[in-house]
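[1] Turn this into a structure:
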Amino acid sequence: MTDVTVSPPVLELRDVSVCYRIRGRAVPVLSRVSLSLGKGEVYGLVGESGSGKSTVALAVQRVLPSNGYVSGGQALVNGRDVATLDRAALRQMRARDVAMVFQDPGRALNPSLTIGRQLAEVFEILGSAGGEALRRAEAMLERVRISAPARVMERYPHQLSGGMQQRVVIAMALAKDPSLLILDEPTTGLDATIEAEILDLVDTLRREFGASILFISHNLGAIAGLCDRVGVLYAGRLVEEGPVRPLFRAPRHPYTVGLLRCLPRPGLRKSLAPLDTIPGFPPAPGSITAGCVFAPRCGLADETCRTVDPPQVELGEGRVSRCHHHDRIGSLPHEVVRPLPTAPQPAEHAAGTPVLELASLSKTYGAAPYAVHALRDVSLRLMPGQTLGLVGESGSGKSTLAHALLGLIAPDAGGRMALDGATLAPEVRRRSPEQIKTLQIVFQNPDSALNRSHTVRRLIGRAVTRLGGLAGALREAQVTRLLEAVRLTARQLAARPRQLSGGMKQRVAVARAFAGNPRLVVCDEPTSALDVSVQAAILNLLADLQAERQVAYLLISHDLGVVRYLSDAIAVLYLGRLLEVGPAANVLDGPHHPYTEALLSAAPSVTGERSGRIRLTGAIPSGINPPSGCLFHTRCPRRFGPICETEEPPFVADAAGHAIRCHLPREKLGRSMAAMPA
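    Below is the predicted model:
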């Protein structure tokens, strides 16, 4: 009889519990979490903020904060209990066995060192000499698909795009050939095409290196496209686990169902129905001591759920669920939401004075021969009560356009900006108080946008005073009205930002933007850092406020699901040039520009299907020396002749106002699969 040696899992958690000491009290943040990863497997971990995802990653590496500790269970890496390792063995494990890629590559890289120096340090720690370390560093950059790695080695982090920075961080993590790679939200904030490239890269490299991957993300589409199995965390409990596609196709826990329902679905627009949301908020750590942790937010909850902790139920085919009513998931009610206020139909938007009109807007940074053309002859119209979605990869000019509109940078001479028909001065200090309060912005990160030392009352009240000119009782009344408009209560008035959830902070930011009754609000990635449940609530809020007040939105986002749901019109920018603009349905369904087609195909889906993906070759060209002819021809998969390289295509609109800048005739341009006849 032959002995068969079975390798232990690369990562195994056995009933791991973690507590934090807060004001002398042990607060549980993880409760009896068990999971395992085999060699070469990708395991996804999903859940709302505060569910314990990052705590799992920290516990595996034994790098919990000083007030955190593992209160029960075992975490094993390659069969060794991390808690029993001495200092030398622990250092060896972190140096060779486990590597981690964080969410923000800009913060993970040292801004004062070149890329080559930083990557070479990894190989020096592993024992290579100076020259050999540099050679291995260059080879590793090539392995993560960075073109011209020798030139990249000489650059500093700020000289690279977000996607390039993330590739460098992945190269540093893989340099030691780890058996376990932990990815903590590695694609948050990246454009759809860059996100797809990073996921493809990770999938390819895990096959080359044979590494196991723990992939932490709130992006359910990214999880579906990359992972073999997925675990769903809620309030520190693993409530469901199984193979990713069957689980997302037919979830067996109410929380998983709620997360999937929150996603903007193809074909659903703001004018048709609000998005589903999960009622209530996640509980404070340790606040639920009996029953199911999800019971307070669950539409199926009964007395048993509130008093008896649900057991782990084996569902077959590697699937488990912690739910008393896992066999009744089909009867889970949708959250009762109030109907949307009546909004104008697209035809009504066509008449009247545009709230915003841009004519031949350009912006050039620097001077020849190093001039960067960030915007080129951009012309757009936006009507009251309408949302214009602005999409394009990093470096396309989206932020430059927003900054010019807000008066933070002055555009080149010759262009014109108009707000409600009146010319908008290029610099904010030259604009009238009425124009300043009429044009506001909601930023991507409320933590950076809100003064953490001020209360909610002061944050909103100050904006009411400065933009609305109100004081005393009138100011307090307006603060209360704004708070009610964003679905917050008077209980939040005395709170400071650190005491609020991410969704609440973004609601405060929205309330502040509406303090002066604006006509136009720039929404700069307003939901990219939020969980899908909070994202759905914020999108519903923006849609409600728009319908009630007829405010216009300029929506900047890389999430095409968000753009699809909220936008009436879409503009596609590339190297500062408009390649396509028109009604949202026309742009999304097609015919559309090859660049738009590639962006749409790169958007992740919870089905995990990636067969229709159009891969763009090469990097975005430099704005200092842009391509001749069509700006997109160096990456275009449908380039067909010399005319693409020598002549700029015309910007031709059809009867619906759908304009495309391409030499190909419309009948030969792509269409979305959803728009094609069966």
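
[2] Please make it C-alpha for all contacts and neighbour counts, starting now.
    OK.

[3] wait, isn't H592 in contact with I660?
    Yes: applying Cα atoms under 8 Å as the test, H592 and I660 come out as touching, 7.1 Å apart.

[4] Give the residues shared as contacts by the two.
    Residues touching both H592 and I660 (Cα atoms under 8 Å, 6 or more residues apart in numbering) are E580.

[5] Now whatever helix or strand S360 lives in: buried residues?
    Using DSSP states H and E, S360 falls within strand 356-365. Of the residues in strand 356-365, those with enough neighbours to count as buried (16 or more other Cα atoms under 10 Å) are L356, E357, L358, S360, L361, S362, K363, T364.

[6] what's the closest of the residues you listed to L470?
    Distances from these to L470 were compared by Cα to Cα; the smallest belongs to L356, at 26.8 Å.

[7] for comparison, sequence B:
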Amino acid sequence: MNSVTPSAAKIAIERLAVNGPQGGVIVHPWSAEVGSGETLALIGESGSGKTLSAKALIGLLAPGLSASGALLVNGTRYSLAQAEGDWQPLRGRLVTMVLQDPFTALSPVHRIGEQIGWTIDAHAGKLSSRERADRIRASLEEVRLPAEIAEQYPHQLSGGMRQRAAIAAALASQPQLVIADEPTTALDASNQASILELLDRLGRERGIAVLLITHDLGVVRDYADRVLVMRQGEIVERGSASELFTAPKHEYTRSLLAADPVTAMRNGDLAGAGGAAGTAETPVLRASGVMKSFAGRPVLRGVDFEVRGGEIVGLVGESGSGKSTLMRCIAGLELEDAGRIEFDGVPVRPGRRDRTPEMAQIVFQDPYSSLNPMFTVGDTLREALRVADRPASDASELLEQVGLSADYLRRRPASLSGGQRQRVAIARALAPRPKLLICDESVSALDVSVQAKILELLRRLRDETGQAIALISHDIGVVLAVTDRVAVLRDGVVIESGRSAEVFGNPQHDYTKQLVSAALGRKPRDDGDLEVKEP
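    Below is the predicted model:
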């Protein structure tokens, strides 16, 4: 059942600009067109002005910032400088936004059906209860979710299902333009592919124009019709996706492509990190037969995993496969139900009783939430050094290890970029001189050029200090770029392992083949055939 008809939108962005509180230009004027069923990608590094441009197009700039220019929809001109009261009836009906994190877009205390219903109520006029329920069911059906999802809360759904629900809520108003701002960054490769295929299909079926904002060049390569490249608030290159990837004109575009690990995979560079030592007779970490259940549901089903000094070992798999749970057991943050965990050949009891800071430290995914905003960088590092019983004067040495100068000791997280914050988080983790450094999706929130620098930092730590590193990631390009060995985890079981170049260059298990195919950007089968897992 589908009550939606194509909207056949033709969108023109006319001299969009964003100005700061003192009148300074943050985003310089730019123009573009995107037609019915087309996807226009806007790419560039963090801080380049991509998201500010998106917020200007939907009237959501922060206080103190102002927009100029216009949005033309089928010939009707809407000023981007109009007042909030004029924007309110246009959001949803004219333009809507799909955010990076569906937890941000969805209310955690309301059922999915209620939230889709709010959008319908705001734009469809007075409907009977039956008509409203039918519209909610049709919205879920359109994104390939079963009707019973309407009664579920966001926390009861997987990440991919939450994003589908958020898309259903956004599209229930039948908008002309959808702004998708990093819609798949937090998802694993197979879920990324299904969400992107969904947006692509809905855009073409309903004639919706899509503005896709992303730092993932693989996404752009496979789903964008045309591309704008933004740097420091200016569009420096534009053209078709095929032109951009085969013959980039601007040096900045070429640098972005050079930093993209998936581009290397597509070009047949499956050499991986390689060349690491990793020859210590006794592994720094050995986990054997680790098992863990939550509320009677098995999450780890006898996992074996080891890391030697001087090597980086990857752990890949879809969301919910057990990757983070295994690492939390290794770090003592979870109590394993069975199995054996050893550091340098010495077994430790489950939990934190036997664990010392010198055994394992974790660097988490989000550099924006992992640091205390009230502490300076110096405060953060000196506290970590105090716990490790090291002198506070070693703070400068820690920063030097991660490629930052001592000047950063006086700065607070708010004044740092995402890459700089993640370097500080790594420096903090190195304070106890841990045997094992665990990086849990530590570059997934970063754009490709910053990501490349953090990966190079990890390689340098391995090569120069012999640091043992376990890298959790759903991004196979990242894993291949930096790891020596890899283990593929599915439903709490290691299904394939070995040298990274061999596993990804010649995968043996069907599941690994699917992950590699999704990472390389080969579009999945028609979305109607995608399996939907029940919550």
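
[8] TM-score of the superposition?
    Structural agreement between the overlaid chains, expressed as a TM-score with TM-score structural alignment, normalised by the length of structure 2, amounts to 0.93; 521 aligned residues with a Cα RMSD of 2.2 Å.

[9] which residues in structure 2 does whichever helix or strand comes after the strand holding S360 of structure 1 align to?
    Sequence-wise, the next helix or strand downstream of strand 356-365 of structure 1 (DSSP H and E) is strand 372-382. Mapped onto structure 2 using TM-score structural alignment, strand 372-382 of structure 1 covers residues 297-307.

[10] quick check: stretch 434-443 of structure 2 aligns to which part of structure 1?
    Aligned using TM-score structural alignment, stretch 434-443 of structure 2 spans residues 518-527 in structure 1.

[11] which residues touch the matching stretch?
    Outside stretch 518-527 of structure 1, the residues within contact range by Cα under 8 Å, 6+ apart are 355-356, 384, 402, 437-445, 506, 513, 535, 538, 550-558.

[12] out of those residues, which are inside helices?
    Using DSSP state H, A402, K437, T438, Q506, A513, Q535, I538 are the members of the contacts of stretch 518-527 of structure 1 that sit in helices.

[13] Mind telling me what the second one corresponds to in structure 2?
    Read that as K437 of structure 1. Alignment note (TM-score structural alignment): K437 of structure 1 maps to E358 of structure 2.

[14] Run through the helices of the stretch 401-550 of structure 1 in chain order.
    Applying DSSP state H, counting those that start in this stretch to the stretch 401-550 of structure 1 gives helices spanning 433-438, 446-449, 456-468, 472-485, 502-513, 532-549.

[15] Give the buried residues for the fourth one.
    Across helix 472-485 of structure 1, burial judged by 16+ other Cα under 10 Å covers R475, E476, Q478, V479, T480, R481, L482, L483, A485.

[16] Relative to G267 of structure 1, which of those residues is nearest.
    Closest approach between these and G267 of structure 1, by Cα to Cα: A485, at 27.4 Å.

[17] on that earlier part again, can I get the helices of the stretch 401-550 of structure 1 in CSV including distance to A343 of structure 1?
    CSV is the format used below for those (distance: least, Cα to Cα, whole Å):
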stretch, distance to A343 of structure 1
helix 433-438, 21
helix 446-449, 28
helix 456-468, 26
helix 472-485, 17
helix 502-513, 20
helix 532-549, 5
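
[18] what's the most buried one of those?
    Burial of those is given as mean neighbour count (mean count of other Cα atoms under 10 Å); helix 502-513 ranks first at a mean of 24.

[19] Run through the neighbouring helices and strands of that helix.
    Helices and strands in packing contact with helix 502-513 of structure 1 are listed as strand 439-442, helix 446-449, helix 456-468, helix 472-485, helix 532-549; criterion 3 or more Cα pairs under 8 Å, 6 or more residues apart in numbering; DSSP states H and E.

[20] 7 Å - rerun?
    In terms of contacts (3 or more Cα pairs under 7 Å, 6 or more residues apart in numbering; DSSP states H and E), helix 502-513 of structure 1 is packed against strand 439-442, helix 446-449, helix 456-468.
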